[in-house]
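1. Based on what follows, work out the 3D shape:
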Amino acid sequence: MGKLFTAILPEHKAFIEKQRMFFVGTAPLSAEGHVNLSPKGYDVLRILSPTEVAYLDLTGSGNETSAHVEENGRITFMFIALEGPPLILRLYGKGRVILRGSDEWNHWTPQFEIYPGARQIIVAELHAVKTSCGFSVPYYAYQGDRDTLKQWAVQKGEPGLGEYREEKNSVSMDGLVTTIGQQAAKL
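-> Down below sits the predicted model:
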């Protein structure tokens, strides 16, 4: 049923590129901390090599992924087949956060369409790729992307988004400082 690989194979890449949604999982080192599982939509993920992926992270109500990646680097991506043959594919790696306005941001942004509300890019070096059956995952039909986040970001504007990020995205729910929080502390 499940198989373990050290890199993304061509058939994994083809599967990932067909998915319209994926999930990102991270966790703090503390046993008391909260495991975070975050769904991602839009065309924001890029496979850079068989062992490196990146995604454009959009402004949201929390920023747990950044806090956890800053603390320990661990990150997991999960893709599930909601149409066609069943499959679950996970990518395991060590992540890092690239903030808006940095030299690295300017290096990475040509890889992406920059959506309103883009706040950071998460890059992950992979050490494992695992497939599993997905036999119990139900079928769902894609009906389209929601424009709600894009509209919200446009309405807030860049100054408003900056204030929002500083207020809501600087510290995780467990009290860990995010990359945005670290940058704000330096200013």
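
2. When you work out contacts or count neighbours from here on, use the C-alpha atoms and nothing else.
-> OK.

3. quick one: Trp105 from Met78, how far?
-> Applying CA to CA, to the nearest Å, the value for Trp105 to Met78 is 25 Å.

4. How about Arg119?
-> 21 Å.

5. And the helices in the chain, which stretches?
-> Assigned by DSSP state H, the helices in the chain fall at 10-18, 64-72, 103-108, 148-168, 179-186.

6. compare with the first, here's sequence two:
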Amino acid sequence: MAKFYDSLDQKLTEFIGEQKIYFTGTAAKDGRVNVSPKGMDSFRVLNDKQVAWLNLTGSGNETAAHLKEVNRITVMFCAFEGKPLILRLYGTAQTIHRQDADWDKYYNLFPADEGARNIFVMDIDSVQTSCGFGVPLMDYQEDRTILPDWTAKIGADGVKEYWEKKNVTSIDGLPTGIFDQ
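-> Below is the predicted model:
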């Protein structure tokens, strides 16, 4: 049975820290709904009502574009190992880009990565847990190194070129704000 909470407690914070993958979900007024898997060491609980994650360079920048238009987001964690549980965080988020004043404040919470594109800081409106009985058991092997290896190989200039080609607008043509001042 699903249960709702106003904030994260210690048990749920520990659960988040144990997970190797999470999913973000956003949507603009029109167009596609985006659900994006995230991994690596990229998620932080800031307090019981706020979380942040480092968004690395990828083929799209949908979350940033969607949040500019409709500021709502869901983050979901599933237990693929151990006791079953699904945890959803509902709320709004701020997109922080490299050129923003708060970049260093939050970027310093994460391992350095040449491909760091944005940071999302989410204010939690509500927290939901559910059973997770239908989620399969899976064994974690390791993080893939393909993305950090690629961004290290192409360097800062190559990453910026990639952003200019692939990350200025969403797949539905919405601006992402990646280079806005």
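
7. Would you pull the TM-score for this pair?
-> Here the TM-score for the pair of chains, by TM-score structural alignment, normalised by the length of structure 2, is 0.97; 181 aligned residues with a CA RMSD of 1.0 Å.

8. coming back round to it: looking at Trp105 and Met78 of structure 1 now, which is surrounded by more residues?
-> More neighbours surround Met78 than the other of Trp105 of structure 1 and Met78, with 20 against 15 (other CA atoms under 10 Å).

9. what does that one align to in structure 2?
-> Correspondence of Met78 of structure 1 to structure 2, assessed by TM-score structural alignment: Met76.

10. which residues touch the longest strand that structure 1 contains?
-> Selection of the longest strand in structure 1 by residue count, based on DSSP state E, yields strand 118-132. Applying CA atoms under 8 Å, 6 or more residues apart in numbering, the contact partners of strand 118-132 of structure 1 are 1-8, 51-59, 75, 87-100, 105, 108.

11. now, which of those residues lie within strands?
-> Cross-referencing the contacts of strand 118-132 of structure 1 against strands under DSSP E gives 3-5, 52-58, 75, 88-99.

12. And the residue lying closest to Tyr115 of structure 1 once chain neighbours are set aside, how far from Val177 of structure 1?
-> Spatial nearest neighbour of Tyr115 of structure 1, excluding adjacent residues (CA to CA, 6 or more residues apart in numbering): Lys150 at 7.0 Å. Counting by CA to CA, the separation of Lys150 of structure 1 from Val177 of structure 1 is 26 Å.

13. And for Ile122 of structure 1?
-> Applying CA to CA, the value for Ile122 of structure 1 to Val177 of structure 1 is 16 Å.

14. who has more neighbours, those two?
-> The residue with more neighbours, out of Ile122 of structure 1 and Val177, is Val177; 22 against 19, by other CA under 10 Å.

15. returning to that earlier point: most tightly packed of the helices of structure 1?
-> Comparing the helices of structure 1 by mean neighbour count (mean count of other CA atoms under 10 Å), helix 64-72 comes out on top with a mean of 24.

16. Run through who's touching it.
-> 24-29, 36, 74-75, 94-97, 171-173, 176-179.

17. tell me the contacts of Leu149 of structure 1?
-> Applying CA under 8 Å, 6+ apart, we find Leu149 of structure 1 in contact with Gly117.

18. when you align them, which residue in structure 2 goes with it?
-> For Leu149 of structure 1, the aligned position in structure 2 is Leu147, judged by TM-score structural alignment.

19. what does Glu167 of structure 1 give?
-> That one, Glu167 of structure 1, aligns with Lys165 by TM-score structural alignment.

20. Same question for Thr131 of structure 1.
-> Looks like Thr131 of structure 1 aligns to Thr129 there (TM-score structural alignment).

21. tell me, how many neighbours does that match end up with?
-> 19.

22. Spatially nearest residue to it (excluding sequence neighbours)?
-> Leu87 (4.6 Å).

23. Might one say that that neighbour is in contact with Cys78?
-> Yes - using CA atoms under 8 Å, Leu87 of structure 2 is in contact with Cys78, at 6.5 Å.

24. Could you give me the ChimeraX selection string for whichever of the contacts of helix 64-72 of structure 1 are buried?
-> Of the contacts of helix 64-72 of structure 1, the buried ones can be selected in ChimeraX as follows, counting by 16 or more other CA atoms under 10 Å:
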select :24,25,26,27,28,74,75,94,95,96,97,171,172,176,177,178,179
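
25. So what does Asn63 of structure 1 match up with in structure 2?
-> Aligned against structure 2 by TM-score structural alignment, Asn63 of structure 1 finds its counterpart in Asn61.

26. I'd like the distance between the closest residue in space to its match that isn't next to it in sequence and Pro175 of structure 2.
-> In space, and not counting its chain neighbours, Asn61 of structure 2 is closest to Asn167: 5.3 Å by CA to CA, 6+ apart. For Asn167 of structure 2, the distance to Pro175 of structure 2 (CA to CA) stands at 9 Å.
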